[in-house]
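[1] Mind looking at a prediction? Sequence and model below.
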Amino acid sequence: MIKLYSVWRHLFFGLLLLTTHAQDGSCYTRSVVPGPHPNVLFFLIDDMGWRDLHCYGSSFYDTPHIDALAAQSARFTNAYASAPVCSPARSGIMTGKYPVAMQTTDWFGAIQPGEAAKETRKEKITRLLPAPYRDYLPQQEVTLAEVFKQAGYATFLAGKWHLGSGPANSPLTQGFDHYFEGKAKDPSKGSFEIAGEAARFLEQHKDQPFLACISFYAVHIPVLAGEKNIARYAAKKDRLKLQQPVVASAWGKERVKQDHERYAAMVFETDEAVGLILQKLKELQLDRNTIVVFLSDNGGLSTAEGMPTANRPLRGGKGWLYEGGIRVPFLLKWPAMNNKGTVIDVPVINTDLYPTLLALAGLPQNSAQHKDGVNLLPLLTKGKAPERSLYWHYPHYGNQKGSPASAIRSGNWKLIYWYEDARCALYNLKDDPAEAHDLAPVKKVVAQKMQADLQAWLKKEKAVYPAPNPAYSPM
């Protein structure tokens, strides 16, 4: 009876995909080996920095379960968020589009109506008026969840959404069949609550394909964890005797060494929660037919609001278009993978996840929707990647003291354009990953070309810009 059910399930999904393909009008070819359609388990961590995992170089934090996943995955060393803060980066993941394309460029709730002339988080008048933006994910976008739901997958989101408030903008209106919000005020306890709910979902849907998005509130502030784990890392901090973990910088202060015992404990507990879900997946014998993604929404918080982590050697952190604000950990494991533990240095961005998951699941591409993403399957299997530039547009002032800017990465070159003083800075990331040496004055041709490319992209995307603030005074 079980075998008969399995046969009918495969026939049903095959017919469903053929129907979808016929409606789409595109040429469809399966991208993975024949067999049951794989499940997708997607871990999205809030504010986890590029070096916040032991497998990414941390010597202070312990992440054994995620490290074990990394050993079975492709580990990307040049993976980027599509924005330096949460909501726009998450909109990029869910739609396969740059946030600028949807005018979702700042975190939803950053500026209240009528306060555009005031940078409310610093309580001072800023030189520019931040660009207006949309504080919800437009309903016309076909989200990643919607396309998997249309293919017959059960869809589940546990934890942070932050892509619109109220019933009209909930995850249930954007393709998720099941939504468990969990505790946002205590991100550490909330992680275990989310893990428990995720385990129940896996148990209940083990006999059908699923897309399960586990969106932890951790490791976002407030920095909370169990006292036992905090004591553990306080002792570790004493043993290591780290010197000068915080230094003065152009934006006030920056944590440059990982030594925050409470944050370390929260990272450890997040790792434990991830481990519980992965163990449940294995117990249900679903691990061999499940795509697993591990990703952070943006860079680690290192320059304000308690600055609990450090991203060095990368410069800056959350809220900045420096590498520390947009480079993130990214792990990807899939059933047909035969090069486990591989390290990929090719630059990728979170909008690539949408078309890549479609390909790995054997579902048709929808290039009109995920127009800013690239299917990474050829890179994963053959080491081939198209030449392209990556772009960012953040025309806002951030809580982390960042100011309005846009950026472009082409090969090893990266250019940041700062709107306050109409200035560009150019860095060679291969030689200078810390972005310590601005080469714009000496590499003028490179800077001019990249600035022209950036401006052409902004024009194509109909970008909205910050404007001069008539209330601003240097005094």
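    Cool, the structure landed.
[2] From now on I want contacts and neighbour counts done on CA atoms only, so please keep to that.
    OK.
[3] I figured P364 hits L358, correct?
    Yes: P364 is within contact range of L358, at 6.5 Å (criterion: CA atoms under 8 Å).
[4] what ranges do the strands span in the stretch 151-300 of the chain?
    154-159, 178-180, 210-215, 246-249, 252-255, 290-296 (DSSP state E, counting those that start in this stretch).
[5] which other residues reach the last one?
    By CA atoms under 8 Å, 6 or more residues apart in numbering, the surrounding residues in contact with strand 290-296 are 38-49, 81, 328-335, 360.
[6] before we move on, back to that, can you put the strands of the stretch 151-300 of the chain in TSV and add mean neighbour count and distance to A452?
    Formatted as TSV, the strands of the stretch 151-300 of the chain follow (neighbours: other CA atoms under 10 Å; distance: least, CA to CA, whole Å):
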stretch	mean neighbour count	distance to A452
strand 154-159	24	40
strand 178-180	17	44
strand 210-215	24	37
strand 246-249	13	30
strand 252-255	19	32
strand 290-296	23	30
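[7] dropping in the other structure now:
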Amino acid sequence: MRTGLVCLGVLCVLCGACVAADKQRPNIVLVLADDVGYGDLACHGNTHVKTPQIDVFAREAVAFSNFHVCPVCSPTRASLMTGRYNFRGGVADVFGKACCMDPAEVTLAECLKGAGYATGIFGKWHLGDDAEHAPNAQGFGEALVHRGPSMRKYTNPTLLHNGKPVERAGYCMDIFTDAAISFIRKNRSQPFFVYLAANLVHTPLQVPPELAAEFAATGLSESTRRLYGMIRSVDNNFGRLRAALKELALEDNTLLIFLSDNGPCSGSVPLDRHMAGLHGLKGTVYQNGIRVPCFMRWPGGFAGAAKVTRLAAHIDVFSTCLEACGIAAPPEGKPDGISLLPLLKDPSASWPDRTLFFQWDSGQIPRRGHAYAVLTERWKLVQPCGMDMRQQQHIRNRYAELCRLQGRGERSIDGPPRYELYDIAADPGETKDLAAEHREIVERMKQQYDSWFTDVAARWLKAAGSPSSQP
């Protein structure tokens, strides 16, 4: 939170004219699944998983088929909250200080709270647990969350309620959804922002036996049966949330967003899990690590049952929500993303051919040139190597195993840098490397990356005392 009084004062001035129009401003409900890949939904061709609630929503909503996020949890969450690339806010990893977002960052919750919204988070925060970094210090009036990147016990867990430890009975996804629905009921007479950030399907793969049992006859491995049971819980609770909005006559004026924070984790047998033809997995900058499901619906704001194929990303959610609510972006911390509202209203609307950047090298300090991708509507440059920390060896091993099982040969993301170029519009599975045929495109995109890194990692480079140094 930036100098609280200044920020809040600016926001109140910006929103003062809207106070009388509260009933016209939409509620915002952001549902973020954890480690759910693009291919983990029945509506994306998965014939084993059961996601009837999400499937119906996907048909009724505007579906983004070209939506991208960071390869791992905390960086995506930081960008969702700020509309900025995660390095800007001090988030580079999923452990230690590097997953604690700078309190000076202005969050979506702060902007909405300053405009008179009730704000609540339920589930996984993963941007810092201490008082300075906790969600209550970042604009959330109500917070029921777990600590860190994952929970040890998914049934009858110990959680943090507004910073204080509490014991809750039941399965985690049910607990978080119950709390979100209760918050909605309590605040239905004013605009509200609900951030339901599921911890499912993150490991450990703990699931009620009856949910995993639904997949007993599939022939899938035990880990994948458990994982699909966890997705079943996400789907069931998403349906409960929608039912509550409908019951309270809030559905038409609620912008409801469903997406995931990254691709499938290494916790299940690779070929057991439907991957929709995409390459890679969580932790890699290949498509299956960064391309995720994303659906948005707001009956009072735009027509549904549409598909958007233009390039969009996590950094766009912040500006989209603010524009939908008629709130100007904060003067501090200019967003890197842009509002998707024009595409939501008209999927054929004019849209820039953007260049987006993704990097995770698994270190506490970002390292230039390690494990990154540069993405446009047509081209994707991949430098997959350099995610080399010891605690992430399981991702590197699983990637190599996945390549063998998928018939891609002996491939590795260990070793020195290498540069691959894909015509991603024609080859979403990243099967044909065109780098040797288009060296000029490779060099141009490498230069674009280098300029981007110097910009977004400025805080880290300044601390190192050499803004242009290579690692």
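    Yes, it's here. Remember, it's a predicted structure, so these values are computed and weren't measured experimentally.
[8] want to try TSV for the strands of the stretch 151-300 of the first structure, with distance to I408 of the first structure as columns?
    Formatted as TSV, the strands of the stretch 151-300 of the first structure follow (distance: least, CA to CA, whole Å):
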stretch	distance to I408 of the first structure
strand 154-159	32
strand 178-180	36
strand 210-215	28
strand 246-249	24
strand 252-255	24
strand 290-296	20
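[9] Tell me which of the ones you listed sits nearest to G383 of the first structure.
    When the strands of the stretch 151-300 of the first structure are compared by CA to CA, strand 290-296 sits nearest G383 of the first structure, at 19.1 Å.
[10] Check how far that closest one sits from its aligned residues in the second structure, on average.
    Compared with the second structure after fitting, strand 290-296 of the first structure has a mean deviation of 0.7 Å; criterion: mean CA distance after the TM-score superposition for the first structure.
[11] The second structure: matching residues for that strand?
    Mapping strand 290-296 of the first structure onto the second structure (TM-score structural alignment) gives residues 254-260.
[12] could you pull out the strands for the stretch 351-471 of the second structure?
    356-359, 372-375, 379-383, 420-423.
[13] Please identify the most buried of these.
    strand 379-383 (a mean of 26; mean count of other CA atoms under 10 Å).
[14] Strands along the stretch 1-150 of the second structure, start to end?
    Under DSSP E, counting those that start in this stretch, the stretch 1-150 of the second structure gives strands at 27-33, 62-64, 67-68, 118-124, 142-146.
[15] Looking at these, spot the one closest to Q359 of the second structure.
    Of the strands of the stretch 1-150 of the second structure, nearest to Q359 of the second structure by CA to CA is strand 67-68, at 12.1 Å.
[16] residues in the first structure aligned with that closest one?
    If you align by TM-score structural alignment, strand 67-68 of the second structure falls on residues 79-80 of the first structure.
[17] Also stretch 33-41 of the second structure?
    So stretch 33-41 of the second structure sits over residues 45-53 in the first structure, by TM-score structural alignment.
[18] Repeat that for stretch 85-93 of the second structure.
    Going by TM-score structural alignment: stretch 85-93 of the second structure matches residues 98-106.
[19] For that stretch, which outside residues touch it?
    82-83, 85-89, 91-92, 133-138, 351, 372, 392-396, 461-464.
[20] hang on, I338 of the second structure packs against S319?
    Yes: the pair I338 of the second structure / S319 is scored as a contact, 5.7 Å apart, by CA under 8 Å.
[21] out of those two, which sits in the more crowded spot?
    Neighbour totals were compared for I338 of the second structure and S319, and S319 leads with 25 against 16 (other CA atoms under 10 Å).
[22] mind listing what the equivalent of K449 of the first structure over in the second structure touches?
    K449 of the first structure maps onto R444 in the second structure, with residues paired by TM-score structural alignment. Going by CA under 8 Å, 6+ apart, R444 of the second structure touches no other residue.
[23] Now do R444 of the second structure against A458 of the second structure, distance only.
    In this view, R444 of the second structure and A458 of the second structure are 21 Å apart by CA to CA, to the nearest Å.
[24] T309 of the second structure too?
    32 Å.
[25] and the two? which has more neighbours close in?
    Between T309 of the second structure and A458, counting by other CA under 10 Å, A458 is the more crowded of the two (17 against 14).
[26] Skip the chain neighbours and tell me the closest residue to I344 of the first structure.
    Nearest residue to I344 of the first structure in three dimensions, chain neighbours excluded: F76, at 4.8 Å (CA to CA, 6 or more residues apart in numbering).
[27] could you pull out the helices for the second structure?
    4-15, 52-60, 73-82, 108-114, 172-186, 209-213, 222-247, 287-290, 317-324, 341-345, 393-405, 439-456, 458-464 (DSSP state H).
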